[in-house]
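A.B. asks: next input, structure requested:
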Amino acid sequence: MVSARGLVILPSTIYTALLSRPSTPDPKCAPGGNFDLSHWSLQLPTGSAKGINVIPSKDLQGCHGYSGPHFHTHRSSGLMVLEAPGNPDVTGCVTTQGSRHCRSELRETNPDGRNAAWSSSGTNVLEVTMAVTEADDGTFGTAIGQVFARSKPLAAIYYSQKGNMTVDVKPGPLGHDHIRGFPVAQVPLGQRFTFRLSFSDSILNVAVDGKEAPLNLPRWPADECSFKLGNYNQGRSGDQSVVQVAEFTLKHASAASGRGRDSLLGMLGGPLAVFSFSLASYM
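C.D. replies: Purely as a prediction, here's the structure:
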């Protein structure tokens, strides 16, 4: 179904799929050769006054898909590397409209290339295993995972130069205050960790390495939602930030199904959609 905004709305019954990359990464391939990027587009810190450069999903896929200075494969490990320049006034990088910062970020899309637009009433989970090898000097550091609704950010996970991981949650419709710098974990620079960002049953939850942050937020019904992951530099200086991604899993299930909420595999023919992109044991 397509909304009035031209976005694809996930239907009440979603197909089941498990998509994975080869167990042995090829450092000579673009990231799309080691990860299935059929549900993501790429936003880059380059472009012009008309806007940033966006690489559509179809151009990211495969060993010969897009690769460049800000999005490439680590030459020895095969990890996906996302690099973002610092302060645009210093570096000259290009920002999205309304932003003061530059990014190398994957934005969730549907297989047809349209931006994803799901309802928070279902099960919606993004789980990412990564390491931040260089962090910016912003107050909370670089944003590594976000959830949006109607093109507006609802929440973001940040990683600072000191290895502090925090969550920012915008004010909700039911009156909860803007949450800034809510601590969720402390992970040394360069060390691998896994974060889980869930916006399911209209409740936002965040966990790092299996430990859930006690946000205790009320229900927050929202439509036209999507996830982002990668590297959104918040720095004051021109210092870049660098993120290396080992694996990520994207899961959606309709609210009506009530099945498979915590299953990464789901059931063939059921209403659970799972998209798993792995580079296990290579970080």
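A.B. asks: C-alpha from now on. contacts and neighbour counts both.
C.D. replies: Fine.
A.B. asks: okay, and residue 22 sits in which element?
C.D. replies: Under DSSP states H and E, no helix or strand contains residue 22.
A.B. asks: next one: residue 226
C.D. replies: Assigned by DSSP H and E, residue 226 belongs to strand 225-232.
A.B. asks: counting contacts, what elements does the helix or strand just after that strand pack onto?
C.D. replies: Note on strand 225-232: by DSSP H and E, the next helix or strand toward the C-terminus is strand 241-253. Contact here means 3 or more C-alpha pairs under 8 Å, 6 or more residues apart in numbering; DSSP states H and E; on that basis strand 241-253 packs against strand 80-84, strand 123-134, strand 225-232, strand 272-277.
A.B. asks: now the other sequence, so there's something to compare against:
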Amino acid sequence: MSPPKTPFHPFSVLLLAASLLSIPSTFAQTLNPSCAPGGNFDLSNFSLQLPIGQPGSPTTISPDKLAGCTGFQDKDHFFTNPDDGSLQMNVPGDTSTGCVTTKNSKHCRTELREQNPSSWNPNAPTNRLSANLTVVSAGGSTCIGQIHIDDAISHKPVAELFYDDKGHITVGMEQTREGGNEKTFDIGDVPLNQTFSYEIRYEGNVFSVVLNGGKPVEVTTFQLNAPKSYFKVGNYLQGKTPSTVRFFGIEVTHG
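C.D. replies: Okay, the predicted model is just below:
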């Protein structure tokens, strides 16, 4: 299955890249499997949250510490895959494994959080998160990308893109800023260990998801009134067993 070609935008921030064989041209560049992720990819606009640390306060790595070929990596959770150069994110399982969650969540994660901008206006004409990835194991179910409401407004997401061990992809949409009333919508199916692409859009106060370059699936039933938001991308485990996600490309576009 061939992923779509992502159009270049002057405000694009290129985060990750991968081989010409499976990745759109906007992502394509040679990766050095011997480098930490920061040596291959520009992580200057993202912080990293790991499933380790103190209860209620997971370890967070700042963008400056991620930078460079000798920058931060964690052999258990966040590292460059030595075989294909992808950015591999692992989660060991649920809290029974000893992994650490935030105080507002019961789930462990290895996840990048957009920092610059720290939040943006959903009424703007362009707000997009694009990714190419392979889910090796979903641990039951994991969130591979999300839009989160600005922390000063709410601790709830706008939307979470879920992938389960059957390869079923859904999006969970909160209906209010208070949360607790999420509705789930089907997006499509991609088998485990198959590379695919997605694009999450929240622009003109309309939310949509594009899978493998297909027709955007719009979800407009929620009543959030366009709160300031930010993107997150990674492996935010919803299940109980270990999960592994390998990213070949991630691109954030605002404008």
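A.B. asks: so after superposing, what's the score?
C.D. replies: The TM-score (TM-score structural alignment, normalised by the length of structure 2) is 0.83; 225 aligned residues with a C-alpha RMSD of 1.9 Å.
A.B. asks: residue 201 of structure 1 is nearest to which of the helices and strands packed on strand 241-253 of structure 1?
C.D. replies: Across these, residue 201 of structure 1 has its closest neighbour in strand 123-134 (6.4 Å, C-alpha to C-alpha).
A.B. asks: contacts for the closest one, please.
C.D. replies: 159, 161, 189-201, 227, 240-255, 261 (C-alpha atoms under 8 Å, 6 or more residues apart in numbering).
A.B. asks: can you check stretch 54-63 of structure 1 too?
C.D. replies: Applying C-alpha under 8 Å, 6+ apart, the contact partners of stretch 54-63 of structure 1 are 29-34, 36-44, 65-67, 109, 111, 113.
A.B. asks: one more time with 7 Å, if that's ok
C.D. replies: 29-30, 32-33, 36-44, 65-66, 113 (C-alpha atoms under 7 Å, 6 or more residues apart in numbering).
A.B. asks: same deal with stretch 77-89 of structure 2?
C.D. replies: Outside stretch 77-89 of structure 2, the residues touching it (C-alpha under 7 Å, 6+ apart) are 18, 31-34, 36-37, 73, 90-91, 110, 234-235, 244-248.
A.B. asks: residues in structure 1 matched by that stretch, start to end?
C.D. replies: Under TM-score structural alignment, stretch 77-89 of structure 2 corresponds to residues 70-82 of structure 1.
A.B. asks: tell me which residues in the matching stretch are buried?
C.D. replies: For stretch 70-82 of structure 1, the neighbour count (16 or more other C-alpha atoms under 10 Å) marks 70, 71, 72, 73, 74, 77, 78, 79, 80, 81, 82 as buried.
A.B. asks: max pairwise distance over those residues: which two?
C.D. replies: Farthest pair in the buried residues of stretch 70-82 of structure 1, by C-alpha to C-alpha: 70 and 77, 16.8 Å.
A.B. asks: in the stretch 1-150 of structure 1, which spans are helices?
C.D. replies: 31-34, 57-60, 88-91 (DSSP state H, counting those that start in this stretch).
A.B. asks: please identify the deepest-packed of the ones you listed.
C.D. replies: Mean neighbour count (mean count of other C-alpha atoms under 10 Å) peaks for helix 31-34 among the helices of the stretch 1-150 of structure 1, with a mean of 26.
A.B. asks: how much does it stray from structure 2?
C.D. replies: Following superposition, helix 31-34 of structure 1 is found to deviate from structure 2 by 0.9 Å on average (mean C-alpha distance after the TM-score superposition for structure 1).
A.B. asks: what range in structure 2 matches that helix?
C.D. replies: Using TM-score structural alignment, helix 31-34 of structure 1 pairs with 37-40 in structure 2.
A.B. asks: residue 197 of structure 2 touches residue 212, doesn't it?
C.D. replies: Yes. At 4.9 Å, residue 197 of structure 2 counts as touching residue 212 under the criterion of C-alpha atoms under 7 Å.
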